[in-house]
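# sequence below, structure please.
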Amino acid sequence: MSRSVGTLTRADLAEAINRKMGFSRAESLDMVEAILEHMCGALRKGENVKISGFGSFVLRDKKERIGRNPKTGVEVPITPRRVMTFRASQLLRERIAKGG
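Alright, predicted model coming up:
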């Protein structure tokens, strides 16, 4: 399977599992889906997700605040919301900096 330039997809992850671990393509895709669903479920419950050596998906609750329309300058309230951020681990940052 040829990988899209600049984008790693679910299919690419499943293909890597298929090649390295020897599982069938269907089993590999099921594994990827199960892992992603487990992560999404934890985030839906308000839990953070930490993958050692990779990084952390962290949920933050933002309070209501006043924003400004940059075109008109009119103040607009920004509603409170929950956002997810990703913080790369030091190991991942070092690997990326080295180029691999």
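# switch to C-alpha atoms for all contacts and neighbour counts from now on
OK.
# and V32, that's in a helix?
Yes. Applying DSSP: H, G, I helix; E, B strand; the rest coil, one finds V32 inside a helix.
# for it, which non-adjacent residue is closest in space?
A14 (6.2 Å; Cα to Cα, 6 or more residues apart in numbering).
# now show me the structure for the sequence below, then we'll compare the two:
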Amino acid sequence: MYHKQRRKKLMTKAELIDQIAKEAGLTKAESAKALDSTTNAIINALKSGQKVTFIGFGTFSVSTRKAREGRNPRTGATLNIPEAKVPRFVPGKAFKDAVNSK
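Next comes the predicted model:
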């Protein structure tokens, strides 16, 4: 039962493509191509060190997580976790307001 409840709150890529096709008057194939192109453009911009900003929606960026020590929970052994680049998203005001409106 928990899985069914959780499933209702999850939008899959296919469902997003269907929604884009419906609202933009495109075919599903065109919508899938547009979505894939958009996500690839964002990824490539972040890889090259750029930020991607959609006014009112939010900003995608990359930050660096410092190297640190961690522990293996099973054995308790100390591990060295290397520095890593991490994608970040900060929602814009209009996006936050839309999510919080009733």
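# secondary structure class for the residue nearest to V32 of structure 1?
helix.
# which position in structure 2 pairs with it?
For A14 of structure 1, the aligned position in structure 2 is I17, judged by TM-score structural alignment.
# over to E47 of structure 1?
With TM-score structural alignment as the criterion, E47 of structure 1 matches Q50.
# ok, so what distance separates its match from A32 of structure 2?
Remark: distance between Q50 of structure 2 and A32 of structure 2 (Cα to Cα, to the nearest Å) = 25 Å.
# which one of these two has more residues nearby?
A32 (19 against 14; other Cα atoms under 10 Å).
# which helix or strand contains that one?
helix 28-47 (DSSP states H and E).
# so which elements touch the helix or strand that comes right after that helix?
Next along the chain after helix 28-47 of structure 2, taking DSSP H and E as the criterion, comes strand 52-54. Strand 52-54 of structure 2 sits against helix 28-47, strand 58-65, with contacts defined as 3 or more Cα pairs under 8 Å, 6 or more residues apart in numbering; DSSP states H and E.
# the ones you listed: which one's closest to N100 of structure 2?
strand 58-65 (15.2 Å; Cα to Cα).
# average offset of that closest one relative to structure 1?
Once fitted to structure 1, strand 58-65 of structure 2 is off its aligned match by 1.2 Å on average (mean Cα distance after the TM-score superposition for structure 1).
# what's that strand packed up against?
Packed next to strand 58-65 of structure 2, using 3+ Cα pairs under 8 Å, 6+ apart, are helix 28-47, strand 52-54, strand 84-91.
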